[in-house]
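Q: what shape does this take:
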Amino acid sequence: MDSQPVGLSRKTVLLLAIATGIIVANLNYIQPIEGLIAHHFAISKAHVGVIATLSQLGYALGLLLIVPLGDIFDRYHLIQFMMGLSILSLLAAFWSPNVLVFTVAAGLIGVTSVAAQIIIPYVAYLSPGIHQGRVLGTVLSGLLTGVLLSRSFSGILGSLMSWQLVYLLAAIFSLVLLGILHRYMPRDPRGHQHRSYGSVIGSLPHLFISQRYLQSAALNGLCLFGVSNVLWSTLAFYLAHQYHWGSSIAGVLGLLGVTGVLFAPIIGQLVDKYSPRLTIGLSWLFSALAFVIFWLVGQVLVGLIVGIVLLDLGTQFSQVSNQAIVQSLDREASSRNNSIFMFSYFLGGSLGTFCSTWAWSHYGWHGVCLVAVGFLIIALLGHWIMKEPKQLHRLDVDE
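A: Sure, this is the predicted structure:
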């Protein structure tokens, strides 16, 4: 039975926004310290790029196979269970005596970090529809803050002391958060749902095929997050090559994405009031302008700074707009819809990481920018062919 939204206090929304940030940060710690990891294990930069890709593929796998469980089980307990497994994975990465153990730990960190994507449809489920965009914008601003601070934290700490301590401290942060969520996170009003895991997973293809707005959001998310990872997977290499700077600078530059954090609630309000098609178009424009700047004047620090601000702004416009579309679909399938969208989203991130690190190894910065152009062309074609709704409303899966 479909219960009505119960609403969330501002304090609760803020807590869950912080939670998504801390949880998703675990996935991104590796990016600024790839060079340090490569040196520690005596492997190539391309090899550590594969490890980073496996971590994101693990996240994508968790999105596909674990996040749909939110439509069956009590999300209050499911989120805490996944966080417990995440803490164990972080401790394994800290302890790793060789590259094989670290690779397995990195993959498990990716899988278990999907707890953040169980929180997002949970928040949407508990929020009245007329305020859903604003609430989602706030929670997603927390998620982006976690991504940004993870880059800075990891890069700066890695330059000052052993990179392994990044994962030990992440485990401690997660343990503290787990205790707070256990005390203050809202209980799931649905309780346990009487559905089999097989039927829920088996319904994913039908949900994707039957919902054209979900298809559009998935394609756009794949391309725009792929573009974002094209930069962040290679920025540390570019800074070392162009300026002879270490991982700490890559971490500091990550703080420039605070623009996207500040704009996230505003983006949510724009989606509620106007058109997600408009805000998705803006996301493509900002991302395209960013890589024009990277390609033409990326060798100048000011060019890098302006481009990073535009890119993170474009990424946030895409994320908030697409999530608002996805969460406006069938409430009883909210976790599965989010699973499909975020699987596509992080599949794009994995492709962006893999293709850009390969392009850097063979063609340098120009090759990296060409990879971004490919993603942007596909996103633009999809934007016109697979049109998003002009206005949001409650949509049925059969629409």
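Q: every contact and neighbour count from this point should use C-alpha atoms.
A: Noted.
Q: list the contacts for K390?
A: Going by CA atoms under 8 Å, 6 or more residues apart in numbering, K390 touches 274-278.
Q: buried subset of those residues, written for PyMOL?
A: To isolate the buried subset of the contacts of K390 in PyMOL, counting by 16 or more other CA atoms under 10 Å, use the following:
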select buried, resi 275+276+277+278
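Q: so how far is the helix or strand harbouring V373 from its chain's centroid?
A: Taking DSSP states H and E as the definition, one finds V373 inside helix 334-385. Helix 334-385 has its C-alpha centroid displaced from the chain centroid by 13 Å (CA atoms, centre = their mean, to the nearest Å).
Q: swap in stretch 85-92?
A: Relative to its parent chain, stretch 85-92 has a centroid offset of 19 Å by CA atoms, centre = their mean.
Q: who touches it?
A: In contact with stretch 85-92 (CA under 8 Å, 6+ apart) are residues 26, 101-102, 105-106, 108-109, 112-113, 167-168, 170-172, 174-175.
Q: on that earlier part again, check which helices and strands the helix holding V373 sits against.
A: Applying 3 or more CA pairs under 8 Å, 6 or more residues apart in numbering; DSSP states H and E, we find helix 334-385 packed against helix 45-65, helix 115-126, helix 204-210, helix 212-232, helix 276-297, helix 301-326.
Q: please redo it, this time with the cut-off set to 10 Å
A: In terms of contacts (3 or more CA pairs under 10 Å, 6 or more residues apart in numbering; DSSP states H and E), helix 334-385 is packed against helix 45-65, helix 115-126, helix 204-210, helix 212-232, helix 235-243, helix 276-297, helix 301-326.
Q: now distance to L262 too, for those, in JSON lines please.
A: Output for the helices and strands packed on helix 334-385, formatted as JSON lines (distance: least, CA to CA, whole Å):
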{"stretch": "helix 45-65", "distance to L262": "26"}
{"stretch": "helix 115-126", "distance to L262": "19"}
{"stretch": "helix 204-210", "distance to L262": "32"}
{"stretch": "helix 212-232", "distance to L262": "18"}
{"stretch": "helix 235-243", "distance to L262": "23"}
{"stretch": "helix 276-297", "distance to L262": "15"}
{"stretch": "helix 301-326", "distance to L262": "9"}
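Q: and for comparison, fold this next one:
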Amino acid sequence: MSSSPSANQPTATGLPASALLLMAIACGLCAGGNYFNQPLLHSIAAAFSVSDATAALTVTVAQAAYGCGLLFLVPLGDKFERRGLVVGLMVLAAIGHFISGFTSNISLLFAGIVIAGLFSVAAQILVPMAATLSEPSRSGRAVGIVMSGLLIGILAARSVAGVLSEIAGWHTVYRVSGVIMLLVALALWRILPRSRNPVQLGYLPILLSMGTLIRDLPRLRSRSLISALAFASVSALFSTMALLLSGPQYGLNDMQIGLVGLIGVAGALMANAAGRLGDRGWAHETSVACVLLLFVSWGCLWLGESSLVWFLIGLLVIDLGLQGLHLSNQQIVYALMPEARARINAVYMTVYFIGAALGSAMGSLAWNLGGWAAICVTGVVLALLTGLALWYDHCLGRTGG
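A: A predicted model of the protein is given here:
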């Protein structure tokens, strides 16, 4: 009778199972921490006697800080020893969570959220690091496992924050997260191998070289555009679905809406499946299938205006499409220049989140102009543009671009 492998035995990816699990947990903690405040805005406003609009600015500053981290900190993964860099960033992010969780001043809360958001980009160093530490033929699977942890963290963050707020106050989630983040950082330091880019560059040359990468790698441009358009399509939904679900048709409260969003956890599992398919050379076919899922999802969501079942199906399908496409994109761009994966990831993820911001803005405008029908039209148009960008990328791939 065979026994199962221990946590420290290598997996099929070439990394110990315990290392992959810890990297996935770390990514979930880092990325999810930027979403803790979203269901807590009214409680934060009441605690500090400020308006809901002022409290809502914490969401904006968290996203802005994260964007700055993507541009200015993630490229350091190509300069410094990565294990130490990740651990250091996680410790600083934990300090931001502690500031947020123990402050009685709204200004310090903003400072804590900025610090946590800026340094939470440790997750975006861990993702390409998983590819670097894995066997080349298994890197997609490793990235898929780590990405699954990141996505689950984002999806679960709102619900966890809401539950802990009900139990012990809005600040509790930041205190708990800070402690767990320190423990996971310590575990990563003990279990991860050292990893450093063999090519040594200065910080300014690294930043300038990202422009060179954009210029010289056409498929980095095309795959980044695909990801931005797809995320814009999905963000049009995420930025307005609460308006539909809390409206007269459904009348759901905040906690119920948060639980509805948990259906997207199934989409996180798609990251692992897409990684396996990519390892078999099917990244393009996976991308095509995922774009088709985006189209199908908007038909379900159109019906979801009057049917919660159809809405849930649409939400599940659109998340499957987005996460599978995102993982396929990452596999392709990481292979373009392995020695520059951190910088490539910085470019790719920055464009990805620009797409998210534009999609949210378009969703809000569409809702004001035509309600749910306008949202669905916007989503379909963005999905169509995603398909056109994928066709262009396929042409580049065939010509060796």
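Q: tm score of chain vs chain?
A: Superposed pair, TM-score by TM-score structural alignment, normalised by the length of structure 1: 0.87. Supporting alignment: 386 aligned residues with a CA RMSD of 2.7 Å.
Q: how close does the helix or strand hosting V135 of structure 1 sit to structure 2?
A: Using DSSP H and E, V135 of structure 1 maps to helix 132-160. When structure 2 is overlaid, helix 132-160 of structure 1 sits 1.9 Å from its aligned residues on average, using mean CA distance after the TM-score superposition for structure 1.
Q: Provide the aligned range in structure 2 for the next helix or strand after that helix.
A: Next helix or strand after helix 132-160 of structure 1 toward the C-terminus (DSSP H and E): helix 164-184. Taken onto structure 2 by TM-score structural alignment, helix 164-184 of structure 1 occupies residues 171-191 there.
Q: flag every buried residue along that stretch.
A: Going by neighbour count (16+ other CA under 10 Å), the buried part of stretch 171-191 of structure 2 is 171-175, 177-178, 180-182, 184-185, 187-188.
Q: okay if I get those residues as JSON lines plus distance to D52 of structure 2?
A: Supplementary listing: these in JSON lines, determined by distance: CA to CA, whole Å:
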{"residue": "H171", "distance to D52 of structure 2": "17"}
{"residue": "T172", "distance to D52 of structure 2": "20"}
{"residue": "V173", "distance to D52 of structure 2": "20"}
{"residue": "Y174", "distance to D52 of structure 2": "20"}
{"residue": "R175", "distance to D52 of structure 2": "23"}
{"residue": "S177", "distance to D52 of structure 2": "24"}
{"residue": "G178", "distance to D52 of structure 2": "25"}
{"residue": "I180", "distance to D52 of structure 2": "29"}
{"residue": "M181", "distance to D52 of structure 2": "29"}
{"residue": "L182", "distance to D52 of structure 2": "31"}
{"residue": "V184", "distance to D52 of structure 2": "34"}
{"residue": "A185", "distance to D52 of structure 2": "34"}
{"residue": "A187", "distance to D52 of structure 2": "38"}
{"residue": "L188", "distance to D52 of structure 2": "38"}
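Q: out of these, which one sits closest to L133 of structure 2?
A: Nearest to L133 of structure 2, judged by CA to CA, of those is L188 at 13.9 Å.
Q: from G281 of structure 2, how far off is L388 of structure 2?
A: For L388 of structure 2, the distance to G281 of structure 2 (CA to CA, to the nearest Å) stands at 22 Å.
Q: hmm, back to that, how about the helices and strands packed on helix 334-385 of structure 1, which one is nearest L270 of structure 1?
A: Of all those, helix 276-297 sits nearest to L270 of structure 1, with 7.7 Å by CA to CA.
Q: show me what G88 of structure 2 aligns to in structure 1.
A: G88 of structure 2 maps onto F81 in structure 1, by TM-score structural alignment.
Q: ok, now which ones touch the one in structure 2 that sits across from H383 of structure 1 in the alignment?
A: Under the alignment (TM-score structural alignment), H383 of structure 1 pairs with L390 in structure 2. Applying CA atoms under 10 Å, 6 or more residues apart in numbering, one finds that L390 of structure 2 lies in contact with 222-223, 225-227, 284, 287-288, 291, 384, 396.
Q: closest one of those residues to L29 of structure 2?
A: Of all these, L29 of structure 2 sits closest to S227, with 22.8 Å by CA to CA.
Q: please name the nearest non-neighbouring residue to the residue mapped onto the closest one from structure 1.
A: Using TM-score structural alignment, the equivalent of S227 of structure 2 in structure 1 is G221. Spatial nearest neighbour of G221 of structure 1, excluding adjacent residues (CA to CA, 6 or more residues apart in numbering): Y345 at 4.8 Å.
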